[in-house]
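Peer 1: no sequence for this one, just the structure:
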């Protein structure tokens, strides 16, 4: 665990330069706007350890799957969001010396990510080997007001010399992914062009033939006055730039402004791509850096109005929750239903930037409450658009008759994960997609979604589960063999309780959804069932499985068994593990992990979180008290579920402990893996820990319900959510809860099982004496 980020309510602050922490900081200080993202790589040359990263949404490469032994059904490739052209680069030369923080003597280094404004600022003083010293201030942002634009203001001041300064802003398309399976470079040059202060390079991906045009326009200033300096062109392989050389004097500030744009063939025709990039650059340049920055600040202010969580009395917790919310909105804005949320977002290459079940299980609840309804709807439509591919994926594994298996990892709907125990066995992802449809409708009341999109998906998923189970003559029940549950430290197991439960729930919900569509839109219902060739016996088949499914259980202990044979394992608690053995995924052999009782993340408890209404508190507590002490929490998705369940059980100490762990997972590098990117999808779990955990927010019978408690470390906390046309400001203090309705929509609100009327544009206050 690292602890070098300074505590601050609105800023992420690093003071002092430690090269060993640089890759971690590159992740933490990443910028993005939903359309593109940029790791916090330095503008100037850096020959130390670094992970370059500039990413353009929707652009990927199908890197050849690399496995030791091929198995039928394996995907041909692992899709990867590509490291695209580096637009932030500015080589700096003082006389003949290159400014490089890996070789210079660095002092007064400070990096600040202003989350309220969406701006990264870096300042430092560097003494070169010659003794010449410069001060630098660099300001950078990726605009969410115009999500194709990024801007840099790079100011350099000679401290103790007069002499020549050369600035060479460039666009470098000769880049590669660090995780390229065969060290292949994925881009080919289409065209490049330099026109005075402007530079453009158009690149094409191999195989997929996406095209991305990156452009820039530069301006040079001395003490705020624009300079007219002769520009020399730089051209290398997939690399273009300009060189500007001038004489400088001590204490004169020279500023280079670089306005850039990334446009892709996902949004423009390839023929028009260069022209459109030039138009975007012209428009942004006409506005200028200061206006672009003003628009950025205003756009982020609006975001925070809709989604901020305010914590009083705990700066560390306040900083952490805002960091998580900030990174979520940098990653996904919901404007494009072709896009989704990679586990690392735009902050690194791990997991390929592809879509996982994390989106449905963790991100959908966040966007439901903090963004317009169409944002979470677009996340669901993304999966509907890929239903055909999901049916193809199932067919490759031998399923038929419209059975749909959504991929564990995907860009275009096709499975592209290359680990057999995940690709073939971690099929619970299907259930998470069905649950997200249910969760969306439960929250929004948008039952029309079922007829338009949802029911078709639910039928495909239910058909898969029907074919995936088999009848056990021995048990006289249906069983499910050879799966991997959410606990990925168990592979090829039989009857994972969570997966079996999810399978029957999906069939039950598909039948229920069919009934809703039939009653509301009978013609649409008939047409839809005809289009998917639905047979009359299918409802009966599902009902039979629902009634006769086997669920492993230990009645003596009163717990649901994670899978058959779980108690045959040696039962050791995590607290008894030597610290030198942690994390086990970095210290133990895979064989040893698989034979242990240790759990990577919530498994049985994931099911109890999803379906808590079906279980009494004693049942949840018995299972929580049994499984949590065996959980090593080596998945970023683990602490949040445990925090929410602990809060439900009034276990305030553990609820807060797990919250802090999930909230500061990346800021403090808990799992020693922040350097390859942030855990974006688990950041939504941090929000859930506060809103569903401490505030106890649920939707029951179409009504919002709260069961709040205040962590002893906090004086109060408040958050804003949207619900069915109303914007609510919820404030929880040691005295009770208040909910302000900022719209003219009348609601009924449940607080600890008591229903209250909350009229439009009014405020409800309930003190703790009333909540007893």
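Peer 2: Looks like it arrived, so ask away. Being a predicted model, the structure only gives us computed values, none of them experimental. Numbers count the residues shown, from 1 in each chain.

Peer 1: going forward, measure contacts and count neighbours with C-alpha atoms only.
Peer 2: OK.

Peer 1: and residue 766, what does it touch?
Peer 2: By C-alpha atoms under 8 Å, 6 or more residues apart in numbering, the contact set of residue 766 is 736, 737, 738.

Peer 1: The structure to be compared is supplied as follows:
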């Protein structure tokens, strides 16, 4: 852990610039609006340690797979969200010396991420080689009102000299991804144009043929007076910019307001893309920087009213949860059902920016409770629209029927190429089935099942039917050759979680079919006909459910992670020398695979998902066995352990795991934040508070709460959107207050007692 950022309720603050921290800060201070994102790269030139990152949602490139040994079934490519046109650039020259803070003396540096209003602010004083000193102040944001717009206010104050400065705003499409398999550049230039203070650069991706048009317009002020100037046009391949030379006296301040519109062919016809960009850009320019920022801040205020969590008595915890909520709201808005959530969001390139099972397992609960239900519904529709691709994925691996959703995807096609994950981590299918259950259970939207969900459930169940095989030796159905959530185990037999989620999926599918048959016979008949579902299939599912094999350990009375797990030498994490951790960086893969150590929740992941089917004693036995063997080297691990610890009354452990997951990136726990923040695990942070400390769940169509509070906290409060109601829950040491901001009454269970809360009223317990 390396804490170098200041604690504050609403801001992330860096007050000392060090090049070795810069990549980490670029990730943490990233901005996004669901349509595009921008790492916290500097506007001016910088030759130090940096990962340039500008990302447009849904624009990707099928980078050719690079593996040493090709295996049948491997995807031809790995899909990557692309580093796109660098729109923030403003080169600054003082005389003939280019401003580059890695090459000059820097003082009074401050970088602030204002999460309340959604902007990035930076200031510093630079002393150049000739002794000239300037003060820089830069503010920028990506509008969540006008999604295509990014805006920058960049000021230079002359502190001790009279002389010329040069300002060069530009658009640079000559960029590449750091993780390109063959160092290939993925963009071709289509056109560029500069007229007056307007410049346009249109680029096209190779292979995938996405178009991006970026338009730039700007004003320059000296103190408070707009400057008239002549700009020189700079053009080179994939680049267009302007150069403006001004004289600046001591203590004078010059400011450039730079407006940029980024428009893609995902939303606009290619022939119209430049004209549309121009219109959007001109509208933003006419509003001006401060009007755009005011509208943006008001929109953020609305988001915070819906999703904020307030913690008193623990500033580190308060800052952390707001940072996580802020990044989640920057990453996904739910307005476009073609989009999903990458593990790094808009903050870096790792994992390609593609969709994983993280969305269904970790992100959907956050959006269910903090946004209109159409937002989480769109995440599920995304998978429904890719059902045919999932069926193709299964066929590519030799299955005759059913759907295998990809481990990694941009368009529904599998694009992950590590065999132990691509072919074996099939539990991802179960997470998608569980997400359907979770959505319907929370929202009560049963129409979703007949319109979308049942199709997915049936095809996933068909996959499981074919994936199992009957073991004569055991007299049970088994699932062989899999990787569970614990990726420190590969190619195991009968991973308990995989077997259990497979059988549960078939159970839930049959339950949905039975309810539909009872409640809407005609819809049932229509679905059976559409899906061509045969009675023999249903009977087979019932037989598998009844006779599924689940590995157990009788000595500890626990669910065994997989066959043979107890053959491993049983060592606890606390007994490992500290210099061995993290294992992923210090041990060989051979040593890791032979050890008992667990990367992330595995059996416990199943007990989290299916907690409504197991009692506390069962969960406790498994928790007390597996958690001491878990190294938590996946960002997805601590939150599940925190939630289960809260349920079991293990308050200290719940808090320890919460703090680890919530400050994972801010404190760089795993020493890997430089390649992007862990966006999907941030939703787990929210879950740790609301589902863990708040004890939120829906049982028998009734919202239930079982609150507890960490010892260090004085109070915590959160909001819940539930079936048209907006509830505000405030938890103190021995006191709970629930306010119903809706007009109608609602029934809520708290600590096993049923309460009725009238519209616009509150209760105190």
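Peer 2: Yep, that arrived. Treat the numbers as computed from the prediction; the structure is a model and nothing was measured.

Peer 1: still on that earlier bit, among the contacts of residue 766 of the first structure, which one lies nearest to residue 307 of the first structure?
Peer 2: Nearest to residue 307 of the first structure out of these is residue 738 (C-alpha to C-alpha; 17.2 Å).

Peer 1: can you pull out the strands in the stretch 501-650 of the first structure?
Peer 2: 553-554, 559-560 (DSSP state E, counting those that start in this stretch).

Peer 1: my bad, should have said the stretch 1-150 of the first structure
Peer 2: Counting by DSSP E, counting those that start in this stretch, the strands of the stretch 1-150 of the first structure are 11-15, 31-32, 36-38, 54-56, 60-64, 77-81, 90-94, 97-98, 105-114, 119-127, 133-142, 149-158.

Peer 1: residues of the following helix or strand past the last one that come out buried?
Peer 2: Spelled out, it's strand 149-158 of the first structure. Next helix or strand after strand 149-158 of the first structure toward the C-terminus (DSSP states H and E): strand 163-172. For strand 163-172 of the first structure, burial by neighbour count (16 or more other C-alpha atoms under 10 Å) applies to 165, 166, 167, 168, 169, 170, 171, 172.

Peer 1: Redo the residues you listed as TSV? Include distance to residue 373 of the first structure.
Peer 2: What follows is the buried residues of strand 163-172 of the first structure, written out as TSV (distance: C-alpha to C-alpha, whole Å):
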residue	distance to residue 373 of the first structure
165	52
166	50
167	47
168	45
169	41
170	41
171	38
172	39
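
Peer 1: if we can go back for a sec, which of the strands of the stretch 1-150 of the first structure sits closest to residue 540 of the first structure?
Peer 2: strand 77-81 (38.6 Å).

Peer 1: Mind giving me the packing neighbours of that closest one?
Peer 2: When contacts are defined as 3 or more C-alpha pairs under 8 Å, 6 or more residues apart in numbering; DSSP states H and E, strand 77-81 of the first structure packs onto strand 60-64.

Peer 1: among the strands of the stretch 501-650 of the first structure, which is the most enclosed?
Peer 2: Stretch with highest mean neighbour count among the strands of the stretch 501-650 of the first structure: strand 559-560 (a mean of 21; mean count of other C-alpha atoms under 10 Å).

Peer 1: So which elements touch that strand?
Peer 2: strand 553-554, helix 617-627.

Peer 1: With respect to residue 582 of the first structure, which of the ones you listed lies nearest?
Peer 2: Residue 582 of the first structure sits nearest to helix 617-627 of all those, at 18.1 Å, using C-alpha to C-alpha.

Peer 1: Would you indicate which residues of that closest one are buried?
Peer 2: By neighbour count on 16+ other C-alpha under 10 Å, the buried set for helix 617-627 of the first structure is 620, 621, 623, 624, 626, 627.

Peer 1: Check stretch 410-419 of the second structure too.
Peer 2: So stretch 410-419 of the second structure, judged by 16+ other C-alpha under 10 Å, has buried residues 410, 411, 412, 413, 414, 415, 416, 417, 419.

Peer 1: Cool, thanks, talk later.
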